Every structure is written in C-alpha cells, then in structure tokens.
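Peer 1: missing the sequence, but the structure's below:
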C-alpha cells in the first residue's frame, strides 16, 4: 500500500470518527445551563450512597440530596469527620436522613464488608455516587492489595463497590450510578504494560490514568447494563476545577501544583458549584445514561452545566472492555 493511499485512508478514518462522535453527542440532550439544586426533584423514598462525602463535592452532594428528602449514606474512612459532616448537614437540614459508614477504598476487604452491611440493612439503593478520590501524592503509595494508590482509591475500589451493590441497585425502579472523572482524563492513557506504575511513577500521570479509567468504567457499565438488562443508568461527571481539599491532601500546597492552584483559586468554582454536574446526573429526570456532565465555561474549568467533552481515549470500547476484564481478574470481583 502506498503512503498516499495510507494517508487518504487515515483522513477518511478521522472523518468517520468525528461524524459518529458528533452524532452521538447530538443524541444526548444538553442540560438547562441554569439548573441548580433548587431544581432537584423530590427524592423522598430514595436511598443514596456517596463515597468521600465528608468534605468537598461529596459533602455538597450529600447535603443537597438530604435536603431533597433522600436517605443518604456517607461512606468514608474517618468516623469523626463523618459525624462532623452529619452534624453540619443537620444544622442546615434539621430533618435530614443521613448516616455514616466507615470503609477504606484502598482495602478491598473493607469495600466488601461495606457491601455486605448495606445489603443486610437497605431494601434497595437508588443512587451510587462514586466520588472519593486522591490526587497526585508525591510518592507512590500502595493499597492493601498492592495496587498503586490512585488506581486503587479512584478506580478499582469503586469498581468493586459497584459490583457488590449491584443487587441493591437492581432492587430500585430507576437506579443510577454516577462516577466522578476529571479534566485530567484528557491527559490520561491506560498503560497495560505498567498499570500499577511500578516501573515509572509520575504523580499526575497516575492520576490521569485513574480518572480516564473512571470515565471508561462509567461508559462500559452503561453498555453492559444495556446488554444484560440491569436497568442501571450509568453516568459520569466532572467538577471542572473546584476549591476542595484534593490539592492540599495530594501534591500539597507547597508544591508547584499547589502554589499554582493557590494563586488562581479565586477563579475556580466552589465545591457547591462543582457538585452540580453530579447532582444533575443523580437526580434530574432529563439526565441520560452514558452521558458525561460538567461545566461548560472556558476549558470547562468553570461555568454553566452542560455536556462535558469526552476524551477520544474514553470512547475506545475495546480498551474499556480489556480494562474491565483485567480489573475483574486482579480484584477477584466478577459482575454477572
């Protein structure tokens, strides 16, 4: 095959990809950009689990859902912070139905134990918000199973948790799973040759991989739900750049990233603003399975709610299926 013919075929391939990607995007309806927590429909009788709900966007998710009448379970590591979050929510929402469950996403035994406790205590689960995350710790850490810590907490732990809660979700008449990704997913790639960053650890590289994995998981979960008839709407969301504890607890405020973040934080969204795409996905009657929501301002760092730009890598269904299979194997978790 001549180079000229190869180039023509490559151009045709790119054009076909753009056509189908654009058609898919157009098939999803844009949210009302002015949508706010005031537009959340009544969540009376519905039960939600929010991971990492003691601070940041997770806390805002829990508070807004409780204010809409939902029963909310906050799941995180620190019971003291869990109680503080509950107390704060009840100051603003006196009749809030909110409880705390302690668990560690970096320990799959803890994740499985949470799944068993909830399965024994809840009639159904209407919404799962996979929110908890860490970002770019300077040194490579590992989970109880030996996974790179960001891979474990941001992605693998939530993969296992969702599988464990699948029967509870299927008990709901309209279950939703919302998984948090990040703008960093645009810089991510799935490195199957070094999935746990044992050969070469780059803090942001590992973070970007984990957040791309989250986005691919959300899309693959929707595909599998459609195929198997689980009835689950799986969506993804990202908060743009929002003021939370993520930088302070990750690279640190003294790092180059931390200093840049601190210098520009007045331009970033509040945690409450950053939570809106997640809350829309979790509650809006117009939200659609397989969609990706986020702010639509400059570079999607801030701004009104809308459909987020999907990194081309996240649309690779073959890579997503391979990642799913490998994750089942290394975690010992198998979806139906």
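Peer 2: Thanks, I have the structure now. In this text, all values refer to a predicted model and were calculated from it rather than measured experimentally.
Peer 1: going forward, measure contacts and count neighbours with C-alpha atoms only.
Peer 2: Noted.
Peer 1: Strands of the protein, residue ranges please.
Peer 2: Using DSSP state E, the strands of the chain run over residues 47-51, 71-76, 97-102, 127-130, 176-180, 233-237, 292-295, 305-307.
Peer 1: Give me the contacts around the fifth one.
Peer 2: If you take C-alpha atoms under 8 Å, 6 or more residues apart in numbering as the criterion, strand 176-180 is touched by 126-131, 169, 211, 214-215, 218, 232-238, 278, 281-282.
Peer 1: export the strands of the chain to TSV and tack on distance to residue 319 and mean neighbour count?
Peer 2: As requested, the strands of the chain are arranged in TSV below (distance: least, C-alpha to C-alpha, whole Å; neighbours: other C-alpha atoms under 10 Å):
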stretch	distance to residue 319	mean neighbour count
strand 47-51	26	26
strand 71-76	30	23
strand 97-102	33	19
strand 127-130	21	27
strand 176-180	18	27
strand 233-237	18	28
strand 292-295	18	29
strand 305-307	23	23
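Peer 1: Please compare the first structure with the one that follows:
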C-alpha cells in the first residue's frame, strides 16, 4: 500500500483520482481548502486543509506532515478567473497553479519516495511565459492567457525538478499530466460568449466524465514512466493514456530561481 497526497481533491479530477486510488487499496490524503465540505471516498482516506493561494497555509500543511509520502499529486487549480492578487501579492492563476504547488513540493520533497505528479493542461502549448511579468502587472490581463501561462509553468517546473533530482542522484521522478477536455466545473468562470461556445462544443470534444480526465493522472502516478514524462489522453474518451511529445524550455531554470525567490 502506498501513500498518495492529492491537492484539490474536493471535486472533479482530484476527487475521481482519489476514489480510484482508494479503491485500489492505497492510503489517500485529500488536501482541500474547506475540509468540512468534503466527504472522503471509502477506504484508507483522510481530509486535511490546504489553501494553495496562501503560502502560510502551504507552510503549515507541510510542517504538519510526518512519515513517508510515495506520490504527491499537484492537481488543484483555477481557470479563467477575474484578475485578482492573493495576500502574498501573486496573480491568482500563478498563485494557485504554480507558486503554491512549487512551495508545497519543495517542502514535502524530503518525504517523497516515488514521484511528484503535476497536472498541466493542453492549453500550456498556447502559454507565453513572461519571466519579467509573471503576475500580470505590466500587460493587459487575459484570464485564459494567465491560465495558459500557469499551465506552461507546471511543465517547466516538472522539467527543472527532474533535472535537479537527476543531478542529486535521487530516484524520485517528476512527471506531468494533462486531462484533455473534461467536464469538471473548472470552466465556471468563463465569460458568457466563451461559456456558450464551450457548451456547444462539449458533446464533440469533451470527455463526459471526470473519471476519463483522471486517467492520465493515474497513469502518471502509478505506471512506469520516465522522469519528465508528460502523459495525456488517448482514444475517443481519453481511455488510453499516452506519453505526449514535449520539448524542454530554456526558461525552466530561471523560472525555478524566480519562484524560489518569490516564495522565500
């Protein structure tokens, strides 16, 4: 039996991933903003509070962790939310999707024995990383642009983490995954025109259940994939996860250094 920690496991992909891992007999810790609103799945499961938009919460969560951790799954995320900054001064997408998971992984890494899985998105390919303006202070804000940038940051984080793990001789692997298009409620902040378009396209392009979107995450977390792998959906409904093609990004090391500085 292995121990899995899943962030954002209150619904959608995280909840589907937690249910499946618990059904396989693993110990699963669900890290969520509001534990009172979460009913954990049957099995050896536990719910703990974690707010990735608040670095103090991240530090408190990590300080309270004891014992081993086989796999950390950085799943929690926000998408296309209106412009806002967190108490730490970060744009919301970068805070929840990148800076919070970055710090959490850094603090928990001494406990991790297997791998760190980070959930990205197919929209990462449209992301433009502005290392001089990660928090959208010098350019016109785009909700989808901010989301895409944060998802690209997930891939760069995985790339650089694997480089550092390899250099240190660690057997821990850093892996990324993306679910394709699944109905998880993550798009609830879309403005009306985009929401109507997505509603019309869903029957054509979307996997109808979060369980299908969770399959690449489960594959990345449990199958024998190489470090820095990127797992995506395959088949009509995403039922056959596959390794995606990806190229290393020259900005990965610089993003890491900036993230380390900003999260202290």
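Peer 2: Received it, and whenever you're ready, just let me know what you need. Please read these numbers as outputs of a predicted model, since none were measured by experiment.
Peer 1: Check which residues of stretch 316-327 of structure 1 are buried.
Peer 2: 319-321, 323-324, 327 (16 or more other C-alpha atoms under 10 Å).
Peer 1: With distance to residue 14 of structure 1 as extra columns, can I get the strands of structure 1 in TSV?
Peer 2: Output for these, formatted as TSV (distance: least, C-alpha to C-alpha, whole Å):
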stretch	distance to residue 14 of structure 1
strand 47-51	39
strand 71-76	43
strand 97-102	47
strand 127-130	33
strand 176-180	28
strand 233-237	25
strand 292-295	22
strand 305-307	22
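Peer 1: now for those, which one comes closest to residue 157 of structure 1?
Peer 2: strand 127-130 (9.4 Å; C-alpha to C-alpha).
Peer 1: So which bit of structure 2 is the closest one matched to?
Peer 2: Taken onto structure 2 by TM-score structural alignment, strand 127-130 of structure 1 occupies residues 71-74 there.
Peer 1: Just give me the match in structure 1 for residue 216 of structure 2.
Peer 2: Aligned counterpart of residue 216 of structure 2 in structure 1: residue 277 (TM-score structural alignment).
Peer 1: give the contact list for its match.
Peer 2: Contact analysis of residue 277 of structure 1 by C-alpha under 8 Å, 6+ apart lists 237-239, 293-295, 305-306.
Peer 1: wait, which of those is closest to residue 114 of structure 1?
Peer 2: Closest approach between the contacts of residue 277 of structure 1 and residue 114 of structure 1, by C-alpha to C-alpha: residue 237, at 23.9 Å.
Peer 1: Hmm, residue 289 and that closest one touching each other?
Peer 2: No: using C-alpha atoms under 8 Å, residue 237 of structure 1 makes no contact with residue 289, being 11.6 Å away.
Peer 1: shared neighbours, these two?
Peer 2: Residues touching both residue 237 of structure 1 and residue 289 by C-alpha under 8 Å, 6+ apart: none at all.
Peer 1: Give me the distance between the match of residue 216 of structure 2 and residue 105 of structure 1.
Peer 2: The spacing between residue 277 of structure 1 and residue 105 of structure 1, counted by C-alpha to C-alpha, to the nearest Å, is 23 Å.
Peer 1: outside of the match of strand 127-130 of structure 1, which residues touch it?
Peer 2: The contact list for stretch 71-74 of structure 2 (C-alpha under 8 Å, 6+ apart) reads 2-7, 101, 105, 112-119, 221.
Peer 1: And the aligned residue in structure 1 for residue 200 of structure 2, how close does it get to residue 162 of structure 1?
Peer 2: Using TM-score structural alignment, the equivalent of residue 200 of structure 2 in structure 1 is residue 263. Note on residue 263 of structure 1: its distance to residue 162 of structure 1, by C-alpha to C-alpha, is 37 Å.
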